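K.L.:
Have a look at this prediction, sequence included:
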Amino acid sequence: MIFNQRHLLYALRQYEAFYNEHRPHQGIANARPLTPLPEPIADPNRLAHLNIHRHDRLGGILHEYKHVA
């Protein structure tokens, strides 16, 4: 629910950042528009020990997932 113009602008900025910086794009080999493709993980041992953290945006409507070193 959007309460006023300030809240609407905040929600639009959050969605724009999510869309351009994080969200995978299915039509472009899952590449984000503003960043290059990451190197693929070919080592099976690394796949077994992935440490992934989730960050919620817009009160949990949008979710970002990142690998943690």
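P.N.:
Nice, thanks for sending it over. Since the structure is predicted, the reported quantities are computational estimates derived from the model, not experimental observations. Numbering: from 1, shown residues only.
K.L.:
contacts and neighbour counts: CA atoms only from here.
P.N.:
Will do.
K.L.:
Regarding the protein, what is its longest helix?
P.N.:
helix 5-17 (DSSP state H).
K.L.:
Following that helix in sequence, what is the next regular element?
P.N.:
Next helix or strand after helix 5-17 toward the C-terminus (DSSP states H and E): helix 44-48.
K.L.:
Comparison target below:
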Amino acid sequence: MKHKSILHKLTAALLCCTLCGTGMTVPAFSADDESELPAKFDLRDEGAVTSVKQQYGGTCGVYSCMAAIESN
């Protein structure tokens, strides 16, 4: 059990470092913008989505960290 606790703490620390160190910001948006939204928008068409991965038990923290890194 001690190994799992250390892994969880390490994953949490890595996630915090990733989120803080990458300079994640909220994009500027104005509700007053009159431009029209497209009828369809798919990130796969933009090439911004990675392939599906085989995720085994206990690795969700690692995959969430990698997703944060890939999407930034």
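P.N.:
Ah, there it is. Nothing here was measured: the structure is a model prediction, and the numbers come from that model.
K.L.:
Overlay the chains and give the TM-score.
P.N.:
Once superposed, chain against chain, the TM-score is 0.40 (TM-score structural alignment, normalised by the length of the first structure); 47 aligned residues with a CA RMSD of 3.4 Å.
K.L.:
Quick check: which helices or strands does the longest helix of the first structure pack against?
P.N.:
For helix 5-17 of the first structure, not one helix or strand is in contact under the criterion 3 or more CA pairs under 8 Å, 6 or more residues apart in numbering; DSSP states H and E.
K.L.:
Give me the buried positions along it.
P.N.:
residue 15 (16 or more other CA atoms under 10 Å).
K.L.:
neighbouring contacts of stretch 8-21 of the second structure?
P.N.:
The contact list for stretch 8-21 of the second structure, computed with CA atoms under 8 Å, 6 or more residues apart in numbering, reads 61-62, 64-65, 68-69.
K.L.:
buried set for stretch 3-10 of the second structure?
P.N.:
residue 8.
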